[in-house]
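Participant: Here is a sequence together with a model predicted from it:
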Amino acid sequence: LSLVVKETLADEADGDAVTVWYTVSGSTSDKADYTVSITASLPAPTVAEANDSAMTIDPADVTGGITVIIPASANLVTGDTVSASVSTAADGTTTTADHTVTAAEAGKALSLVVKETLADEADGDAVTVWYTVAGVKSASALYEIGHSGEDISNVVPVAVEATGKNGTLLQQVDYYRLDSLTIKVPSYRGMASGDTVKIYWVGRAYTYGSNITTVSVIGDIDIPIPRMEFIDTIGYKASVYFTVKKSGSSSEIKSSTLYLDVEGQSLDLKAPDVSDDLKTVTVTYTGMSSEDMVEVRVVGKYTNDTPLAEGDEKTKKIIFHVDSSWLETNEYGYLLYNYAVGVNGGEYQFSQVSRVK
């Protein structure tokens, strides 16, 4: 016996479940489970900027958006409402461009630019492209992200010792006894022996460029940032990136940027004042107490720490003298001066840095 049930499944999606059963004199049969399978009546689109043989899209080619091509076989007619859509799997977003077909466009292939640049996508991430005509969805075209060989704009350096906020916060406990901060350059696309790599630390008031590292083995590279650089950035945000020069090339390729917060302290410790002869260092700060213990550090070719001195509660000023013989042996580009304050016998807090050439 065949019975027609007036259900068209018009509102169901691909993969939805459908259950069928019957009853005879109040007795219910076993149930049969089916799955909705929608066969698209509209052909899949293509992407003008894609490598169709590899089914990949390079973000460098779509900085102005993705051009979705709806084939002539979609048989568009005047007045059709067309929507082209691009969905990125990495962040789950869908971007759409809408258009109404004109008489001149009817029956022809149609190109629509979807304002999606794939800037945050990584190699291998999936991109799905489709369109709808008057609410009817086409078959989908599936692509993968494939950056060009020398593009490292999506590679972010890593601050190894930063433990806060998924590696974007260098906490006080991280930097308190840290001699240098390790910046890891991940193995990047097209990395080759002979490449030269340089880290840039854009701090509170100064940009530090590391020594150049030459790639000898393909893999991650660790490059140190000196203590004075991240100490000078306490309470501020550093921008950290790296550049690569390919062997035989004079141009630099720039990475993405790590924005790294350096946790602040309870005291606001401005940089010390240094005399013209580099020998006298004056320390002043708000809240100075006679119970504070203060010392000055000078970094040149070597490092020199002055003896500890008690805070002067009346003048709010301490004057230190740097050994002349030490200065004579440490003429090494910039001299970096800062000081540390042990508050009431507690842990030290660190000042900003004065740079003297």
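Facilitator: It's in.

Participant: Every contact and neighbour count from this point should use C-alpha atoms.
Facilitator: Noted.

Participant: what's the nearest residue to Thr284 once chain neighbours are set aside in contact with, if anything?
Facilitator: The shortest distance from Thr284 to any non-neighbouring residue, by CA to CA, 6 or more residues apart in numbering, is to Lys317 (4.8 Å). Each residue near Lys317 by CA atoms under 8 Å, 6 or more residues apart in numbering is listed here: 282-285, 311.

Participant: Identify, from those residues, the entry nearest to Tyr332.
Facilitator: Nearest to Tyr332 among these, counting by CA to CA, is Thr282 at 22.0 Å.

Participant: quick revisit: format the contacts of Lys317 as CSV; extra columns: neighbour count.
Facilitator: Formatted as CSV, the contacts of Lys317 follow (neighbours: other CA atoms under 10 Å):
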residue, neighbour count
Thr282, 16
Val283, 23
Thr284, 18
Tyr285, 18
Gly311, 24
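
Participant: Same list, those, but as CSV with secondary structure and distance to Ser153 please.
Facilitator: CSV is the format used below for the contacts of Lys317 (DSSP: H, G, I helix; E, B strand; the rest coil; distance: CA to CA, whole Å):
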residue, secondary structure, distance to Ser153
Thr282, strand, 44
Val283, strand, 43
Thr284, strand, 43
Tyr285, coil, 42
Gly311, coil, 49
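
Participant: and of the residues you listed, the nearest to Asp292?
Facilitator: Asp292 lies nearest to Gly311 out of the contacts of Lys317, by CA to CA, at 5.1 Å.

Participant: residues touching the closest one, list them.
Facilitator: Gly311 neighbours (CA under 8 Å, 6+ apart): 288-294, 317-318.

Participant: another structure for you, compare them:
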Amino acid sequence: MANQNNDSQLLKIDPVKIPGWVSPIEHPQNADGGVPLVLVAGGLIRILVDPWTNQSLEDSAQLLLNESQTIVATQIIGPTQLNQPFSMSFAASLLRDGINLLRLRVARITQPMPETSEPLRVLFHTPRPGGEIAGGGDNPNLLKALPADVITEGIDAARAAQGVAARLSYVYMRAGDVITVDLDGRNIQHTVTEAQAAVGQVVITLTTNDFWQDNARFALRFRVTDLLGNSSGPQAIWSATTYVDVHIRRPVLDLLAPTVLEARDANGTVLNFVRDFYAAQYATVEVKYTGSAPRQSVKVYWIGRNTTYASEVQIVTAVGQTLQFRIPREEVVDTVGSSAKVYYTVRLPDTTEDRPSKPLNITITGQRHHLPEPTLNAAKDNLRTYYPTLDGTYKVRISLTVETIRYDSEEFFITQPSSYTDVVVPSSWIPPNRGKPGLFNYTLRKTGTGEPIIFSWYLRVTL
């Protein structure tokens, strides 16, 4: 009996070897190893056979696949193979997706019955995760879905703390696949479970630590590698990229309404023109808001009677800084007896979004008489000034403001009892300013009294 066992061991055939295969691997069906797709060359997979005991010329090696007795590769031992390792190849297309059994059957010329090795349990995955995609670019089979509110509103600290469910799916999902999620340059990995593979979807909850930096175009994408190292692609490795506005660390802004320092009545909502602004050259808008920090950009807007003035941008240099902006006198005068809306915008560093503040609605009180804007003839050499019925004697003066230069005419007695007076525009005003924006207005002064001069609204023209 002992001699029979010894003879059996001597005649035993070892399983084939697969150069470059992946082993060991953890798999529920106890695979001995696996063949990655990179080992497929010209459609063939190469195996290696070690010499067996009592090998002779004309012995034959036959490779059997799975439960079939069909030979998929064969080799007759010749002088070059005798007692030497040799290789055989077979078509990769014969392998099924999952576990394959490779058996080596050896027929010795000195032995009537062939000997067959124990099966080599080989894992093979085909197609690769996500399927075979020709060419590069984004992989259309790697699908990603984020909540709608995240796409439209982005992610702040509260939303990140709540968790963002990223739903990932792709064809040919298998347990053990490793999903790599690229989070704006940093990667996290997730191993697919049996339950997830069964439904073909993985839900990964991303939290604050995953959104590691603020970025208005925080990039998310993913790729997949299976147990054998087969990557999605093979060239279109990554899914399409989704960009999300991540602003977890962005300060919480409370953009309070600005104040106009010259507006001293009705809790800062009424500016008494004659009392508090008559001789002023500009109105002062003060801006202070919660969340101000260095490098934020602030700009003030004055929406007047028929135009909007936008200030220069100021950059915050210190936390909690109070900023002051000057609104030109012309903008205030052009709103006398009417109202203006004043607000500001804040732009955070490295962003393009201007966030508007709460508005201040301000009323500018009228003067003794309301003077509308003048009109200018087509030749731009006559300005018509208008006024209501007046008591007493008045003189009119016209002016033109171009950029920082102001032109003033002589004073002329108005035409009474007419409701308007035509005043010749001095010939020296227009030629040097052609093509530039100009602001015409006029004033009335009651002669022989100390009453305040009355200012008209502005006519805005291109000279």
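Facilitator: Sure, I can see it. As the structure is a prediction and not an experimental result, all values here were calculated from the model.

Participant: between the contacts of Gly311 of the first structure, which is closest to Leu142 of the first structure?
Facilitator: Nearest to Leu142 of the first structure, judged by CA to CA, of the contacts of Gly311 of the first structure is Val294 at 63.6 Å.

Participant: OK, contacts around the counterpart of the closest one in the second structure?
Facilitator: Applying TM-score structural alignment, one finds that Val294 of the first structure aligns to Val396 in the second structure. By CA under 8 Å, 6+ apart, the contact set of Val396 of the second structure is 411-414, 442-445.

Participant: what's the most distant pair in those?
Facilitator: So, these by CA to CA: farthest apart are Phe413 and Tyr442, at 12.8 Å.

Participant: Compare these two (neighbour count), which wins?
Facilitator: Regarding Phe413 of the second structure and Tyr442, a neighbour count based on other CA atoms under 10 Å identifies Tyr442 as having more, with 26 against 15.

Participant: Please tell me I have it right and the more buried one contacts Lys395.
Facilitator: No - look at Tyr442 of the second structure against Lys395 with CA atoms under 8 Å: they stay out of range, at 10.3 Å.

Participant: So the match of Val294 of the first structure, which state does it fall into?
Facilitator: Assigned with DSSP: H, G, I helix; E, B strand; the rest coil, Val396 of the second structure falls in the strand class.

Participant: Run a quick neighbour tally on Leu110 of the first structure.
Facilitator: Quick note: Leu110 of the first structure (other CA under 10 Å) scores 19 neighbours.

Participant: Now do the helices in the stretch 151-300 of the second structure.
Facilitator: Using DSSP state H, counting those that start in this stretch, the helices found in the stretch 151-300 of the second structure span residues 157-162, 194-199, 273-276.

Participant: Repeat that for the stretch 251-357 of the first structure.
Facilitator: Assignment of helices within the stretch 251-357 of the first structure using DSSP H, counting those that start in this stretch yields the ranges 324-328.

Participant: how far away is the closest residue in space to Val423 of the second structure that isn't next to it in sequence from Glu373 of the second structure?
Facilitator: Among residues not flanking Val423 of the second structure along the chain, Leu383 sits closest, at 5.3 Å (CA to CA, 6+ apart). Distance, Leu383 of the second structure to Glu373 of the second structure, using CA to CA, to the nearest Å: 10 Å.

Participant: Over to Lys288 of the second structure?
Facilitator: 35 Å.

Participant: Give me the more crowded residue out of these two.
Facilitator: Glu373 (20 against 17).

Participant: which position in the first structure aligns with that one?
Facilitator: In the first structure, Glu373 of the second structure lands on Ala271 (TM-score structural alignment).

Participant: Could you pull up the residues touching that match?
Facilitator: 337-339, 351-354.

Participant: Buried ones only from the contacts of Gly311 of the first structure, please, as a PyMOL command.
Facilitator: Here is the PyMOL command that picks out the buried ones among the contacts of Gly311 of the first structure, judged by 16 or more other CA atoms under 10 Å:
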select buried, resi 288+289+292+293+294+318
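
Participant: Columns distance to Thr35 of the first structure on top of the contacts of Gly311 of the first structure, output as CSV?
Facilitator: Below are the contacts of Gly311 of the first structure laid out as CSV (distance: CA to CA, whole Å):
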residue, distance to Thr35 of the first structure
Met288, 75
Ser289, 77
Ser290, 80
Glu291, 77
Asp292, 75
Met293, 76
Val294, 75
Lys317, 81
Ile318, 81
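
Participant: Thr401 of the second structure: what's it in contact with?
Facilitator: So Thr401 of the second structure contacts 407, 438-440 (CA under 8 Å, 6+ apart).

Participant: just Val296 of the first structure next, same as before
Facilitator: 281, 305-307, 320, 337-340.

Participant: Likewise for Ser297 of the second structure?
Facilitator: Contacts of Ser297 of the second structure (CA under 8 Å, 6+ apart): 313-316, 345-349.

Participant: now those residues: which count as buried?
Facilitator: 314-316, 345-348.

Participant: Scan the second structure for its longest helix.
Facilitator: Across the second structure, the longest stretch assigned as helix under DSSP state H is helix 2-11.

Participant: Tell me the counterpart residues of the very next helix or strand once past it in the first structure, please.
Facilitator: Beyond helix 2-11 of the second structure on the C-terminal side, the first helix or strand identified by DSSP states H and E is strand 33-35. Counting by TM-score structural alignment, strand 33-35 of the second structure pairs with no residue of the first structure.

Participant: list the buried ones in strand 33-35 of the second structure?
Facilitator: Those would be 33-35, for strand 33-35 of the second structure by 16+ other CA under 10 Å.

Participant: who are the neighbours of it, in terms of helices and strands?
Facilitator: Strand 33-35 of the second structure sits against strand 120-124, with contacts defined as 3 or more CA pairs under 8 Å, 6 or more residues apart in numbering; DSSP states H and E.

Participant: name the helices or strands packed onto the strand it packs on?
Facilitator: Using 3+ CA pairs under 8 Å, 6+ apart, strand 120-124 of the second structure sits against strand 33-35, strand 98-107.

Participant: in the first structure, what residues pair with it?
Facilitator: Using TM-score structural alignment, strand 120-124 of the second structure finds no match anywhere in the first structure.

Participant: ok now the helix or strand following that strand, how far from the chain's centre?
Facilitator: Going down the chain from strand 120-124 of the second structure, the next helix or strand is strand 132-133, by DSSP H and E. Relative to its parent chain, strand 132-133 of the second structure has a centroid offset of 28 Å by CA atoms, centre = their mean, to the nearest Å.
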